[in-house]
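# Provide a 3D model corresponding to the input given below.
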Amino acid sequence: MKNIFKYLNDSESYFQFCMKFFFTMTTINHTKDFEVTKSKTGNHRIWIPVVAWNWAYYTVVVFISERSSEVEDICVSSSRSLLLIRMAKLGLLSRIYNFRIGVKAKQAFRVTTGPTVQRLGLNLQIRAMSDAPSGEASSIDKHIVYSRHKDFDLRSQTVVQRFFERASMWPNLTATECGLTGRKYTYGKLRDLTRNFGSALVRMGFKRGEVFGMVLPNLPEFPIILLGAAGIGMPVTTVNPIYNVEEIARQLQLSGATVVVTISELAGTLRQVAQLCPEIRRLIVVGKPEEGFASFGEMLQDPGNLFDENIEINPMEDVFALPFSSGTTGLPKGVMLSNANVTANIQQLLHPTAMKLTTPPPTRHETDVLQEVYVCILPFFHMYGMVGVMLTGLDLGAKMVILPRFEGDSYVNSLHQHHPSTLHLVPPLVLFLGHRPDLKLDAFRRLHTVAIGAAPLGLAVATRFVERFQKHDLLMQEGCGMTETTSVTHLSPVINNQIGSFGEPLSRTKVKVLDVDTGESLGPGQHGEMCVSGPQVMKGYYKNPKATEETIDSDGWLHTGDMVYYNEQNQFFIVDRLKELIKVKGLQVSPSELEDILRRHPGVLDVAVIGVPDDAAGELPRAYVVKKPGVALSKEEIAEFVDAKVSHHKKLKGGVHFLDAIPKTNTGKILRRELKIMSQ
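This next block holds a predicted model:
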């Protein structure tokens, strides 16, 4: 190595040197360590940061194409400062795995891929991303749809840091309020209690990297718990509280949660769960004291001195949330959402040209009258509720009136009392409000936006709502997203004349539609699978690289499994879902999970489950069953067998039908499309 610099002026010799040492270099698997650039001539480069032993020199010398295993380019970069890499203008952070690198140095060195590299490169990565318009992202595909919204600046901060910064602007305004009891927290109090709760967790012995489990309904204290745990570096996995013991245990086992919080009403369930999850060291209860549980109320009395606001958390790499999703197919998997994923999606949703506000965000000198007001009914354990409603609301300085569950009377009462400015709904709730006779027009006197997700909104439903409440200037804003994209990728424009479209790409988001047979990018009006890329796209599935590779390709495109098309105005429309997932009132139901249960029945030979349309729920699960020869089996027996083992929304409310054979391909894959046709 001592004569390495003699090669710098001889590109051929330098190339030979790189190839000679290429196969001896360390493999880096940290996806965020890669940056993809594209020159005006169309050449692509992959920049990989490496730090030298003496913190003085490091150099990337080889760029490799994963698909072709060919050297595409060679580049040298060195510096004597701590910001060691000279980065060209960035397009996107690429998720490309197992690239080999060569390094040079004047003296002994080592390659590191841990926090040191991440720390050194972070600020420069953020700055480069901010300077590079998303339209310049690296890609050679045709027909890519770019966002029309101006790029926002990506900042190097965690979700908790961002919340503390925003809360300090309006500490005396109400942040959360219980819609049933009226108990409330100001932004200043929420901030202080977040510190206290995080400090109490540290005092209990929990540390950065351990997973924190939340089995909670919506509560005014939800953000205290979420942000307190995340603030000490604990990824948080949120669990649907209506799950049964086996379902909760499965998620906590897969996530490796070591501490779990719940409400007193679910204490008995969590005791059973803890017996199935030996990694759980502590249970915490919100509400009345329970034997064997730490008291959440007592934890809030912690002085907060162990909460370190300067804790070393890398927003680009460290996981903030670990929700579970079935993805495009299969059983639920943990979705790794980094702090940067979440803060980026918040900024995308609050982009000044993407949303409608009647008043500016409040300052510490303004009053509650100017606040945006949300009545929160969508579950916070779901990413639409957590990011699209709660965290976005906190960032905006909104007052959030929180209901633990949907109950028609209490929901209507909250609307009458608090006069929301924005409603976050799913289509069945829009339908409910449009047909609720006791809902007065005055409840919506401040309402300017209805944000709809989870399923397309029908024109008739939207029209009835607007006419019923005489809100002809109301923005009915539809959106689209998935857990794997933090919450949202598309939002319909502020001036929306395309009811039924799920909108256009958010800032820094690009989209393409692929032919499902050829993989070719398609133009307007052509049906294909939607793929998205942007800063809100997940890091990957937790401890499941195979599923990650099946969902995110080597160029960083996430394949959604949704069949869509877009028009000349870049408005997107859903056609169908390639994926098998069923959505019941916005909640995911995995056909594979129900099929696995049904196959355990001694009288079932074969089975397939699909979703069938339902006006109120969106979809309902329906089972097609092949009985074993000579077995007497009723539809009711099948339904009861499943119902006893699953949550309410997973029950076979779509019915049970018997078939002689399940339609399948030659390779044995279920032809669900034929079953869909059969169900019509």
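
# C-alpha only now, for contacts and for neighbours.
Noted.

# could you pull out the helices for the stretch 301-450 of the chain?
339-349, 383, 392-396, 408-418, 427-434 (DSSP state H, counting those that start in this stretch).

# between those, which one is nearest to Gly655?
helix 427-434 (20.2 Å; C-alpha to C-alpha).

# Please name every helix or strand in contact with that closest one.
The contact analysis (3 or more C-alpha pairs under 8 Å, 6 or more residues apart in numbering; DSSP states H and E) places helix 427-434 against helix 459-468.

# How about residues contacting the helix it packs on?
If you take C-alpha atoms under 8 Å, 6 or more residues apart in numbering as the criterion, helix 459-468 is touched by 430-431, 433-434, 472, 474, 476, 499-500.

# Can I have the buried ones of the residues you listed as a PyMOL selection?
Listed next is the PyMOL selection for buried residues among the contacts of helix 459-468, using 16 or more other C-alpha atoms under 10 Å:
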select buried, resi 430+431+433+434+474+476+499+500
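
# what sits against the residue nearest the centre of the chain?
The chain has Thr486 as the residue nearest its centroid, 2.0 Å off, counting by C-alpha atoms, centre = their mean. For Thr486, the contacting residues are 337, 341-342, 345, 383, 387, 536-538, by C-alpha under 8 Å, 6+ apart.

# closest to Gln272 among these?
Met383 (26.6 Å).

# What is the burial count for the closest one?
Counted with other C-alpha atoms under 10 Å, the burial measure for Met383 works out to 26 neighbours.

# Nearest residue to it in space, please, no chain neighbours.
Distances taken as C-alpha to C-alpha, 6 or more residues apart in numbering place Ser487 nearest to Met383, at 5.4 Å, with adjacent residues excluded.

# you'd agree that neighbour is up against Gly481?
Yes: in this structure, Ser487 is within contact of Gly481 by C-alpha atoms under 8 Å, at 5.3 Å.

# Which residue ranges of the stretch 201-350 of the chain form strands?
According to DSSP state E, counting those that start in this stretch, the stretch 201-350 of the chain carries its strands in the segments 211-215, 236-239, 257-263, 282-286, 294-295, 319-321, 324-325, 333-338.

# Quick one: work out the angle between the longest one and strand 282-286.
Computed by axes from the mean of the first three to the mean of the last three C-alpha atoms, to 10 degrees, the angle separating strand 257-263 from strand 282-286 equals 20 degrees.

# To compare against the first, here's the next sequence to fold:
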Amino acid sequence: MTGRVLKDNFSRRYYDNGIWKGPTINPPLGHYKYGEVLLKSMKKNTELIGQTQASTGKEDSFGEILDRTIRCALWLKKQNIKPGDVIGICTQHHLNHITPIVASLFIGSIINPWWDDMEEEQIKYFIELTDPKVVFISEKNVSFIQNTIKKTGINIKIIVFGSVDGLESFDDILKAQSAEEVKKFQCTTVESANKPAIIIYTSGTTGKSKGVLHSYHSIANNCEFIPIDLMKGSRGMCNSQIAWISGIVNPLRAIEYGANIIITSDMSEADSFRLIEKYKASCIDWVIMGTGTADRMSKTCFINSLDYSTVKFVCVGGAVVKKNVTEFIENIFPNGKIQQSYGATELCGIVTQTEVNQHINSCGRVLANAEIKIMSAGDGKKILGPNEEGELYVKSSCVMLCYYKNPNATMKVLDSENWFHSGDLGYYNESGEFFIIDRITELIRSQSDYIAPGPIEEIIHRHPNVVGVAVIAKSNENNIEQPMAFVVKSSGATVTEEEIINFVKENIQEKFHLKGGVKFIDKLPLTQSGKISKITLREIAKRIAHEF
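Below is the predicted model of the structure:
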């Protein structure tokens, strides 16, 4: 066990000179040897089901997962992969995707998950940044990535999930390991808590993605998205890609506590929504979803006809959750505790969590081993009090080691006292609930005022003929920024620009009005992490401005 405790996380927090502090919980000696923790858990739960492929119904026991993971770890060691070496993985979810990730923890190396829909320049950037010794790649992506690797001139071993002529398959490397070797396997000892464990990329919403380096301590000791008591022996859904921190942490916790994860990557999102009802008889206990998924779910017409009454816990995160979306999620999961949190890739997960009877747009109160303060935005010189808006600074035992090979970027967000400067605008109330308004870089600078796009987006999202919206800054002829909305209509809807502009006017004060206009588009551009790419939208807005 890693010694994490959640029950008292809220009751033992306190406020000290403008800083909200969670309780300090010291982990037991050797807690960071997380590969050993997972190995022990799988040996204990060999007969329990650990994974289910939703489309086929195929089940995988922890004993089967363990056997494949040890075989993968043995192969990696035979390739002379050592602690500190980087292992890349680029694939969607399937019954084998977790295997190299856990195998990397078994041998003390660094796992580096990629998005599975990248362009050539981004692949080159990842390869040149991390210099992986081996990359595990899905069959659908391997030819493209192989050709890109050749252009870099870097010698990298490629293993394919599936079968491709001329390449070694994942199945082949497993079969090459003997039963006797599997039986005798022991994890490589991780020498200290701060040894690097994973490089995971930032979303890239404001520029090039940075590689966030986390330690074995952070992976082993971050706060759970799902309460431990509920996770044990449960069944759940987590659609987060492996390139998201939630897509790493939650499957590892499922292994640690003997939970069965339903894998849905080869299904459409609409079919995955129906899946919860399909498993009603045998019960899906918990669901983890991104805010984008929650938004789309709230605009999906058949959802209200489905029965989600067996779900006990729902975690929504990734960005600010709109009030109407939260209300929708609460209605369709009538017996589920709906949890919102605040976290970041750099924090290895979450540092706040909501409780019962908190404000609907709150992201909760500070968790164990974390501290949060609000500093004046821009200069960071003044610590602010309740209901004063500023930048969230976070201190956490699970904060990143650094941005990988990027000391300048690291110095900009981690100060000398190890406070992480989040770049998020927010505030807290008198009872210590935190509220996120927007990214500071997304604020619209209109003359002497700052306008957050979030409140405008929330209003437009309520419109019955709108399924997607993003608000950005558009400069007028006097170089003054004004709010402009990019809107995705519902299928067959005839809503007009004027109607959207008036809808906003009727529901919010004048400074938030859409003086930059409305542009209808078929779909919003997304980053690989699934967040709206406002950089792309700002470029579109510039082109529109030049046309007039």
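
# if we can go back for a sec, and Ile126 of the first structure, which of the strands of the stretch 201-350 of the first structure is closest to it?
Set against Ile126 of the first structure and scored by C-alpha to C-alpha, the strands of the stretch 201-350 of the first structure come closest in strand 333-338, at 14.4 Å.

# where exactly do the helices run in the stretch 151-300 of the first structure?
Under the criterion DSSP H, counting those that start in this stretch, the stretch 151-300 of the first structure contains helices at 159-167, 187-204, 222-231, 245-255, 267-276, 296-299.

# which residues of the second structure does the first one align to?
So the one you mean is helix 159-167 of the first structure. Per TM-score structural alignment, the counterpart of helix 159-167 of the first structure in the second structure is residues 34-42.

# Mind listing residues that contact that stretch?
With C-alpha under 8 Å, 6+ apart as the criterion, stretch 34-42 of the second structure contacts 1-2, 62-63, 66, 102-103, 105-108, 187, 216, 219-220, 252, 255-258.

# returning to that earlier point: for the contacts of Thr486 of the first structure, which one is nearest Glu210 of the first structure?
The closest of the contacts of Thr486 of the first structure to Glu210 of the first structure turns out to be Leu337 (C-alpha to C-alpha; 15.0 Å).

# Not including adjacent chain positions, what is the nearest residue to the aligned partner of the closest one in the second structure?
Residue pairing (TM-score structural alignment): Leu337 of the first structure is matched to His214 of the second structure. Using C-alpha to C-alpha, 6+ apart and skipping residues adjacent in sequence, the residue nearest His214 of the second structure is Met400, 4.9 Å away.

# Hmm, the one you found is touching Tyr216, no?
No: Met400 of the second structure lies out of contact with Tyr216 (C-alpha under 8 Å); the separation is 10.6 Å.

# More neighbours: which of Ser487 and Gly481 of the first structure?
Neighbours were counted for Ser487 of the first structure and for Gly481 using other C-alpha under 10 Å; Ser487 has more, 27 against 20.

# before we move on, what SS does the more buried one have?
With DSSP: H, G, I helix; E, B strand; the rest coil as the basis, Ser487 of the first structure sits in coil.

# related to what we said a few turns ago, out of the helices of the stretch 301-450 of the first structure, which comes closest to Asp151 of the first structure?
Counting by C-alpha to C-alpha, Asp151 of the first structure lies closest to helix 339-349 out of the helices of the stretch 301-450 of the first structure; the figure is 9.1 Å.

# After alignment, which residue of the second structure pairs with Arg445 of the first structure?
Counting by TM-score structural alignment, Arg445 of the first structure corresponds to Ser309 in the second structure.

# er, Glu35 of the first structure actually
Here Glu35 of the first structure stays unmatched in the second structure, going by TM-score structural alignment.

# From Arg127 of the first structure, how far out is Glu35 of the first structure?
Distance of Glu35 of the first structure to Arg127 of the first structure, given as C-alpha to C-alpha, to the nearest Å: 13 Å.

# and the two? which has more neighbours close in?
Ranked by neighbour count (other C-alpha under 10 Å), Glu35 of the first structure and Arg127 place Glu35 first, with 25 against 17.

# my read: the more buried one touches Ile46, true?
Yes: with contacts counted by C-alpha under 8 Å, Glu35 of the first structure reaches Ile46, the gap being 5.6 Å.

# returning to what we had before: list the residues that contact the residue nearest to Met383 of the first structure.
Ser487 of the first structure neighbours (C-alpha under 8 Å, 6+ apart): 345, 383-384, 387-388, 481, 536.

# Could you rerun that using 10 Å?
Ser487 of the first structure makes contact with 341-342, 345-346, 349, 382-389, 453, 479-481, 536-537, according to C-alpha atoms under 10 Å, 6 or more residues apart in numbering.

# Phe10 of the second structure too?
Neighbouring residues of Phe10 of the second structure by C-alpha under 10 Å, 6+ apart: 21-23, 352-355, 364-368.

# In strands, which of the residues you listed fall?
If you go by DSSP state E, these have 21, 352-353, 365-366 in strands.

# Distance check, whichever residue in the first structure pairs up with Gly88 of the second structure against Ile225 of the first structure.
Aligned counterpart of Gly88 of the second structure in the first structure: Gly213 (TM-score structural alignment). Taking C-alpha to C-alpha as the measure, Gly213 of the first structure and Ile225 of the first structure are separated by 10 Å.

# neighbour count winner among these two?
Neighbour count, other C-alpha under 10 Å: between Gly213 of the first structure and Ile225, Gly213 has more, with 30 against 24.

# what's the closest non-adjacent residue to the more buried one?
Take Gly213 of the first structure and drop its neighbours on the chain: the residue closest to it by C-alpha to C-alpha, 6+ apart is Val260, 4.4 Å away.

# buried ones in stretch 207-218 of the second structure?
For stretch 207-218 of the second structure, burial by neighbour count (16+ other C-alpha under 10 Å) applies to 209-218.

# typo on my end, it should be stretch 451-459 of the first structure
Buried residues in stretch 451-459 of the first structure, defined by neighbour count with 16+ other C-alpha under 10 Å: 451-457.

# if I pick the residue nearest to His214 of the second structure, what's in contact with it?
194, 196, 198-199, 212-215, 218, 345-348, 410, 414, 418, 420.

# Mind doing that once more with 7 Å?
212-214, 346-347 (C-alpha atoms under 7 Å, 6 or more residues apart in numbering).

# which residue lines up with it in the first structure?
Using TM-score structural alignment as the criterion, Met400 of the second structure maps onto Met538 of the first structure.
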